[in-house]
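the sequence and its predicted three-dimensional model are supplied below.
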Amino acid sequence: MPIEIERKFLVSDDSWRIGAMEPVRITQGYFSRQDRLIGRVRKIGGRAFLAIKEKKVGLSRHEFEYETPNEDAEEMLALFCKDALIHKDRFTSRFDGKPWTIDVFDGDNKGLVVAEIELESENEKVSLPTWIGADITGVARYRNSNLARFPFQAWSRPEDWTGRQLESLRAGHIAIKC
């Protein structure tokens, strides 16, 4: 059973760009958000994928991802996800022999830069580059599925949030903590 184990961090400066690989453009949307799982359609470069992910608790979660034809992904994004898409450029940089993924968000999430590292186990020790900021592993508002509905640029302007967003915040579906 495929299990994703990762840690996420805010990025504190642009020094990660030194030696980073050319970015790949990602567009993704979420067609299902239930209590225990999330369904995602993603276009990355010239390929497309469907993923079913267990809602994360801690550092690990089950994730099933399958390649799908680009045309199908385009149609699913247009039909099921059109109002809440994530756009970002994904870079890869190596530190201490390990690959780090750096996502530079665009659109309604412009200004947000997040780094992730995949782990072999939850207990794996990781050396952190100097450009790593706050550890946001497990902070709900930084999950891509939440960023699609409650974008980064709206966080500083709670008066712009819809009633549904504020209701979700009060119900604990969005964690506002840094």
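Ah, there it is. Numbers count the residues shown, from 1 in each chain.

okay, CA-based contacts and neighbour counts for the rest of this
OK.

for the chain, longest helix please?
helix 70-80 (DSSP state H).

could you measure from K125 over to N109?
To N109, K125 is 30 Å away according to Cα to Cα, to the nearest Å.

more neighbours: which of the two?
Neighbours per residue (other Cα atoms under 10 Å) separate K125 from N109, with N109 holding more: 21 against 9.

how is R141 assigned, secondary-structure-wise?
State at R141, reduced to three classes by DSSP: H, G, I helix; E, B strand; the rest coil: helix.

that older thread, helices and strands around the helix or strand following the longest helix of the chain, which ones?
Using DSSP states H and E, the helix or strand that follows helix 70-80 in sequence is strand 85-95. Helices and strands touching strand 85-95, by 3 or more Cα pairs under 8 Å, 6 or more residues apart in numbering; DSSP states H and E, are strand 24-33, strand 98-105, helix 144-149.

below is structure B, check it against A:
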Amino acid sequence: MALEIERKFLIDISRLEKLENGYDIKQGYIQTKDKTAVRVRVNGDEAFLTIKGANIGATRLEYEYPIPVVDAKEMLDKLCGKPIIDKTRYLLEHKGHTWEVDIFHKENDGLIVAEVELESEDEVVELPDWIVKEVTDDARYYNSNLLEHPYSQWS
């Protein structure tokens, strides 16, 4: 069984040094009838189809498969709901963990989050000083929910 255990945080980007080597991600979601998410992601010259189960705390089932980029682009165009998530990701190392810092664009411009994947929910992770607030349990910050309720529309 493939499990994803991750925590998500809001950050103060002014506390970070210059971000380098970011890469653009475009991702969309194929509609499902339950809390399962089917994600299509293009990451430069790579593409993936990911199936995620419902969150239980910081844990959920996750299965990810590489697919041809041309197929992924067609799925984003023809099968995924709009808008498409558009963001730039930066990988930062801190105290033995790799942090993914995502800066969102277009409909979600202004949103910046950091995620860290863990081996277990009770794994101790030292938070960097640029962390402001944990939002792991706040469904508004799920990428799949940002499609229906983009950050730019929050009050």
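Everything's here; your move. Computed from a predicted model, the values in this text were never measured in an experiment.

on that earlier part again, would a markdown table of the helices and strands packed on strand 85-95 of the first structure with mean neighbour count be doable?
Putting these into a markdown table (neighbours: other Cα atoms under 10 Å) gives the following:
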| stretch | mean neighbour count |
| --- | --- |
| strand 24-33 | 19 |
| strand 98-105 | 19 |
| helix 144-149 | 20 |
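
to D135 of the first structure, which of these lies closest?
The closest approach between D135 of the first structure and any of these, judged by Cα to Cα, belongs to strand 98-105 at 13.8 Å.

what is the subsequent helix or strand relative to the closest one?
Later in the chain than strand 98-105 of the first structure, the nearest helix or strand by DSSP H and E is strand 113-118.

mean offset of that following strand relative to the second structure (after superposition)
Strand 113-118 of the first structure: mean distance to aligned residues in the second structure after superposition is 0.3 Å, counting by mean Cα distance after the TM-score superposition for the first structure.

so which elements touch that strand?
If you count contacts as 3+ Cα pairs under 8 Å, 6+ apart, strand 113-118 of the first structure packs onto strand 3-11, strand 98-105.

among these, which is nearest D35 of the first structure?
That would be strand 3-11 among these, by Cα to Cα, at 18.4 Å.

neighbouring contacts of that closest one?
59-63, 112-122, 131-137 (Cα atoms under 8 Å, 6 or more residues apart in numbering).

tell me the spacing between the nearest residue to V42 of the second structure once chain neighbours are set aside and R140 of the second structure.
Counting by Cα to Cα, 6 or more residues apart in numbering, V42 of the second structure lies nearest to K26, which is 5.3 Å off, once chain neighbours are set aside. Taking Cα to Cα as the measure, K26 of the second structure falls 19 Å from R140 of the second structure.

do K18 of the second structure as well
Counting by Cα to Cα - K18 of the second structure and R140 of the second structure are separated by 28 Å.
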